[in-house]
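1. Sequence plus predicted model, see below.
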Amino acid sequence: MSPILIQALQFLLSLSLLIVLHEMGHFLPAKAFKTRVEKFYLFFDIKFSLFKKKIGETVYGIGWLPLGGYVKIAGMIDESMDTEQLSEPPKPWEFRSKPAWQRLIIMLGGVTVNFLVALVIYILTSFVYGDAYISTDSIQDGYYITNPVLKELGVETGDELVAIDGQRYDNYDDLRRNLITAERITVARDGQEREIELPEDFLGQLSTGEDLSMFRLRFPFMVGEVSDSSLNKNAGLQPGDLILSIAGEPIKYYDQVAPIMDTLKNRTIPVRFERDGQTRTLELQTDADGKMGIWPGGSMKRFSELGYFDTVIKDYSLGESIAVGGQKFVNQIGGYWLQLKKIFTPSTGAYKGVGGFKAIFDIFPDFWSWQGFWEITAFLSIMLAVLNLLPIPALDGGHVMFLLYEMVSGRKPSDKFMEYAQMVGFFLLIALILFANGNDVYKWLFK
């Protein structure tokens, strides 16, 4: 199965699952309050459906436009913009006839389910898989820096990242995750620490640059593959060989190779390497660009075994998993809210990095991993819940905003007002979708 197909299957499975569960969150309380649900759809069925079947009073179906899903609740202005029912007197089974508190529960049902799904996934993945992460204290000789934004701030390869906004992290994944919303970082070089204030538009600069890397781990030069077009195709190197020196220059990290090779063009050079615990030397050729035609390889497990860093493995009991999974859930929500805050603050430039369906597609790896799939699905579930809570008419948050106004003021907005608000919200939502996916297209074409 091709890598792209594997990504596509994970993408469709994850989004379909989340959409169905979200709409189920609206469907179940609606039925509990004896509100008629006319349609329950995965994807949108504009003009026609791929599949539909009526069971009882509800038509269940799959649309052809994979931009989401919906439940059509009688007496409610929703994505379908069907206002025909509103011209008639309210019926007892309609949404508009129900008390405000029941309507509020129905509207909050979708995001509530999405939050619960994420929480349950984090708890179960903690219990089933545990945690495996790289300890930042074990990382030797700092990080590999290639991003020009970081370089302009004075960060260099070999610098240690000590803290983010004054907080130290033992988990390398946590460290990278919190860099996204950081305002200042503390780095160390030659034993001396210094704080660096990140520019307000740090995220914007990162989003528009060609290099999106941050603080990357430094790996050894382990042979992954010798190119078929390489001058050294038949020299005797094998995958897994660990390069120790090139032309007498010691090599501990792959990032040390390029500066050395710039001085070794069109040459025959001695390369010392290790294989099966034994040190050997080969005479290799370089081309006019100072290249040997050798692609690096290796795995995180192998690099950990070689002592480049320590991998911490933790297993949890079910009780411990509840606490650990709950903390992951809280941290993920907090981090995503901070990202949204920056996105909606124009001066940060973070909006330039907003992505659409391609950006979500790219999150999934090109190989199948159930652990990775569930962790990404948990994150997307939180993202779907938070976005749906935005106070935009046409989103759940817009309906909640008007319902809270009604409950506080005692005055219900008119059906005509809700119809106009829904139209405005719908066009605003379309604009946001076009902007996000337009960013994807721009990056694909010009980066």
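-> In hand now; what should we look at? Worth saying up front: this structure is predicted, and the values here are computed from it rather than measured. Numbering: from 1, shown residues only.

2. C-alpha only now, for contacts and for neighbours.
-> OK.

3. what about the helices in the protein?
-> Using DSSP state H, the helices of the chain run over residues 3-32, 100-129, 148-152, 172-179, 202-208, 257-261, 300-305, 318-343, 357-363, 370-388, 396-409, 415-446.

4. closest to residue 83 out of those?
-> Of all the helices of the chain, helix 415-446 sits nearest to residue 83, with 7.8 Å by C-alpha to C-alpha.

5. buried stuff in the closest one?
-> Residues 415, 418-419, 421-423, 425-426, 429, 433, 435-437, 439-440, 443 are the ones in helix 415-446 that count as buried (16 or more other C-alpha atoms under 10 Å).

6. Nearest to residue 332 among these?
-> residue 436 (21.4 Å).

7. List the contacts of that closest one.
-> Shown in contact with residue 436 (C-alpha atoms under 8 Å, 6 or more residues apart in numbering): 354, 355, 356.

8. 10 Å - rerun?
-> Residues near residue 436 by C-alpha atoms under 10 Å, 6 or more residues apart in numbering: 351, 352, 353, 354, 355, 356, 357, 358, 359, 430.

9. re the thing from before, between the helices of the chain, which one is closest to residue 237.
-> Residue 237 sits nearest to helix 257-261 of all these, at 16.9 Å, using C-alpha to C-alpha.

10. Which elements pack onto the closest one?
-> strand 242-246, strand 249-250 (3 or more C-alpha pairs under 10 Å, 6 or more residues apart in numbering; DSSP states H and E).

11. A further structure is provided below for comparison with the first:
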Amino acid sequence: MDTLIQIAQIIFILSVLVILHEFGHYLPAKLFKVRVEKFYLFMDPWFSLVKKKIGDTEWGIGWLPIGGYVKLSGMMDESMDKEQMNQPAQPWEFRSKPAWQRLIIMLGGITVNILLAWFIYTTMYSTYGQKYASTELYQKNGLAFGESGLNAGFKNGDKIIAVDGKAQPKFNRMVIDLLLGDKVEIERNGQKQTLTITDEQKSKILATEGKNFITPRLTQVSIDSILKDSEAGKAGLLKGDKILTIDGKKINFFDELSESLKSKKSDSIKLSVLRNGQEVVLSTKVNKEGKIGFAPKFENTDDFIITNKMSLLEAIPAAVNESYTQFVYNIKQFKLILRPKTEAYKQVKSPIGITQRLPTEWNWEFIWGFTAMFSIGLAFMNLLPIPGLDGGHAIFTIAEMITGKTLSDKAAERVQTFGMIILLSLMALTFGKDIYEIIAKNFL
């Protein structure tokens, strides 16, 4: 059931994005009297699930959920319709229109994606409010780091002041700032220091813990549950106990508790716990994994979330700023992917991989927020000057407007073929990687 909800979410999100993106091409095409032969949600190699012809346009739904398309008469696109291009140009064809009209048609999808994100953020900010994790609140006790973070030079308790000279008030963006930046200014035991994160260290972070390599340093409120047949249960630990010391060492934060237990693997230890206002001393054994078998209860991290209630007039510029910021982050992440030593390219996900990371409960606030973020990502991706993408078509059209020279049909065919080979190869790699990971996780 959980998987079905995840699949339903990704299909809904992709459907909204693809339909509106393609309408961004369709509407200016109709405005400039270009014949639209097909309008498809999802791809339809060999066959389609649904199709109906209305006027000159065949409307349909393909079976392969990796995008969609509009097929314009007289345009060399992913359909690779060479026969049509060999015929004399007709007034209703894309190739017969002035370059400026063709450019508007090409950039229509990208424009709609940006406007969609702006609209969603405006609506969310004026209804749910603008929500973000406060860096100040998240690191009030300092931060805790996973193994990859500790290997990169961080220590539990550090506070991050700035990355490449810029402070980040939103903790949910802190991880990506660290991965995109180089020099990190921290506060450690009241002293300021600067760390440099190498591409190799970033690769370790991405390959192991990802965004979880850095978390708020949480105080342990109490023991939430005792695992069955565990050493904790044998020792007499109870739900609601709070661990005060391990072998006389005071425990304030969960990372201290975890480190103390790991240092005592396969040893016996003495625990001092607070139970109903009284201190109780217990003896227990630590297993070879450095655990005794209980689940802790932490302070509520929801208290670290800031919600800014906004009026519609306040939400509009805030949404524009968020859309712009998301676009800038897409540029930075693309640069990170192009740095081979970070191996960030290994983390690129297909819709299959994205589906695995979606929540297992239907949440409209999350879905619309993710749709807005994904919409900006789709706009950025389509703006890349790769043949086969909107940006590739736009580059050649702009060159034509500047030079006055048109790319020949044969050259356009070769460029489009090259672009499609690149795109299909990238899709095969990302889909193949995600499918392999699912198989390895569940069957190998």
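-> Received, thanks. Note that the structure is predicted; figures quoted are calculated from it, not measured.

12. re earlier: and the helices of structure 1 as CSV, adding distance to residue 235 of structure 1?
-> Putting the helices of structure 1 into CSV (distance: least, C-alpha to C-alpha, whole Å) gives the following:
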stretch, distance to residue 235 of structure 1
helix 3-32, 31
helix 100-129, 42
helix 148-152, 36
helix 172-179, 38
helix 202-208, 41
helix 257-261, 18
helix 300-305, 24
helix 318-343, 49
helix 357-363, 37
helix 370-388, 39
helix 396-409, 64
helix 415-446, 38
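
13. Nearest to residue 221 of structure 1 among those helices would be which one?
-> Of all the helices of structure 1, helix 257-261 comes closest under C-alpha to C-alpha, at 8.1 Å.

14. which parts of the closest one are buried?
-> Quick answer for helix 257-261 of structure 1 (16+ other C-alpha under 10 Å): 257, 261.

15. for it, the distance to its chain's centre please.
-> Distance of helix 257-261 of structure 1 from the chain centroid (C-alpha atoms, centre = their mean, to the nearest Å) equals 34 Å.

16. Can you tell me what sits against that helix?
-> Applying C-alpha under 10 Å, 6+ apart, the contact partners of helix 257-261 of structure 1 are 220-221, 245-247, 249-251, 267, 286-287, 289-292.

17. Top of the residues you listed by number of neighbours, please.
-> Greatest neighbour count in those, by other C-alpha atoms under 10 Å, goes to residue 221: 25 neighbours.

18. Spell out which residues sit in contact with it, please.
-> So residue 221 of structure 1 contacts 240-245, 251-257, 273, 294-298 (C-alpha under 10 Å, 6+ apart).

19. and if we set it to 6 Å?
-> 243, 253, 254 (C-alpha atoms under 6 Å, 6 or more residues apart in numbering).

20. which among the residues you listed gets closest to residue 70 of structure 1?
-> residue 254 (50.6 Å).

21. Tell me, how many residues neighbour that closest one?
-> For residue 254 of structure 1, the neighbour count with other C-alpha under 10 Å is 15.

22. you'd agree it is up against residue 220?
-> Yes: here residue 254 of structure 1 lies in contact with residue 220, judged by C-alpha atoms under 6 Å, at a distance of 5.1 Å.

23. looking at the helices and strands packed on helix 257-261 of structure 1, which is closest to residue 262 of structure 1?
-> Of all these, it is strand 242-246 that lies closest to residue 262 of structure 1, at 12.0 Å by C-alpha to C-alpha.
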